[in-house]
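Chemist: I'd like to go over a predicted model; first the sequence, then the structure.
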Amino acid sequence: MEDRIVGFLLWIAVGLLFIGLGVAAHFAKKEVGFWSNVRPLPMEDVKGYNRAVGKLFIVYGLVAMVLGLPILFWQNSGGAVISILGIMLETIVAMAVYTISIQNKYEKK
């Protein structure tokens, strides 16, 4: 029982980290990066771009926290498998949303 609670709390901490990144991105003055180790492209509307990326990170963190619930309620490792598969799918969706919607909308052409 305690292992599940510790695992869930760690999962929530990671979700809160993404929410914090989203809030920081929302109020940033320069373009924030989405991809690691890649400089962000110049954007036409930096404020709008940062807000969109911030919202994406906040939603990602909230959904990630919800996806951690199976860890808390399932006694076997099935809950962890569901949570991990959910995060994988969520990450693919977030990358697609960023590339298709956010980057194409705000990138300088």
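Modeler: Cool, the structure landed. Residues are numbered from 1 along each chain as shown.
Chemist: rest of the way, CA atoms for contacts and neighbours
Modeler: OK.
Chemist: and the lengthiest helix in the chain, which residues are buried?
Modeler: The longest helix of the chain (DSSP state H) is helix 2-26. Buried positions in helix 2-26, judged by neighbour count with 16 or more other CA atoms under 10 Å: 4, 8-9, 11-12, 15-16, 18-26.
Chemist: neighbouring contacts of it?
Modeler: For helix 2-26, contacts defined as CA atoms under 8 Å, 6 or more residues apart in numbering pick out 32, 47, 50-62, 64-65, 68-69, 71-72, 75.
Chemist: cool, and stretch 56-70?
Modeler: Contacts of stretch 56-70 (CA under 8 Å, 6+ apart): 8, 11-12, 14-23, 79-80, 82-83, 86-87, 90, 94, 98.
Chemist: rerun that using 6 Å as the cut-off
Modeler: Surrounding stretch 56-70, the residues in contact under the criterion CA atoms under 6 Å, 6 or more residues apart in numbering are 12, 15, 18-19, 22, 79, 83.
Chemist: what's the answer for stretch 72-80, then?
Modeler: Contact partners of stretch 72-80, identified using CA under 6 Å, 6+ apart, comprise 4, 8, 70-71.
Chemist: and here is the other one:
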Amino acid sequence: MIIGFVIWSFCAVLFFIVGVVDLKSAKPVGFFTGVKPPKITDVKKYNKAVALLWFITGIVFELIGLPFLFLKQNSPAFVFMMLATVALVIVMMVVYLSISRKYEEK
């Protein structure tokens, strides 16, 4: 399952790339596709917080994928990896909404 882990790791690297792009952006970055970012009071801190969210997500996503190295193909344990990924995405959305509320103009 090395190939599966390599593909999984490639996706984790994409999360890191999104984080780097967000960190270097001069304008407020968006998070949800097709939704404009809110008006932000401190763009630099907001972008740094969103980038940190992507970096942490990349690390956790990579850790979730580690079982690819040890499990055999079609193992039932992959269900837990998928459930962990769904949980990660939900937590990521909740954290982003709290970041958004913190830096949004009132």
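Modeler: Here it is on my side, so go on. These figures come from a predicted structure and were not determined experimentally.
Chemist: thinking again about what came up before, mind checking which of the contacts of helix 2-26 of the first structure are buried?
Modeler: If you count burial by 16+ other CA under 10 Å, the buried members of these come out as 32, 47, 50-62, 64-65, 68-69, 71-72.
Chemist: just give me the closest of the buried residues of helix 2-26 of the first structure to residue 39 of the first structure.
Modeler: Nearest to residue 39 of the first structure out of those is residue 25 (CA to CA; 14.5 Å).
Chemist: wait, a helix at residue 82 of the second structure?
Modeler: Yes. The assignment for residue 82 of the second structure is a helix, going by DSSP: H, G, I helix; E, B strand; the rest coil.
Chemist: tally of neighbours for it?
Modeler: Counted with other CA atoms under 10 Å, the neighbours of residue 82 of the second structure add up to 13.
Chemist: need the counterpart of it in the first structure.
Modeler: Alignment note (TM-score structural alignment): residue 82 of the second structure maps to residue 84 of the first structure.
Chemist: cool, residue 41 of the second structure as well?
Modeler: For residue 41 of the second structure, the aligned position in the first structure is residue 44, judged by TM-score structural alignment.
Chemist: right, and that match touches residue 104 too?
Modeler: No. The criterion here is CA atoms under 6 Å, and residue 44 of the first structure misses it with residue 104 at 10.8 Å.
Chemist: could the contacts of stretch 56-70 of the first structure be laid out in TSV, adding distance to residue 38 of the first structure?
Modeler: Below are those laid out as TSV (distance: CA to CA, whole Å):
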residue	distance to residue 38 of the first structure
12	27
15	23
18	18
19	21
22	18
79	34
83	28
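Chemist: how big's the offset between the one helix or strand residue 44 of the second structure maps to and the first structure?
Modeler: Using DSSP states H and E, residue 44 of the second structure falls within helix 43-65. Relative to the matching residues in the first structure, helix 43-65 of the second structure has an average distance of 0.4 Å after the fit, by mean CA distance after the TM-score superposition for the first structure.
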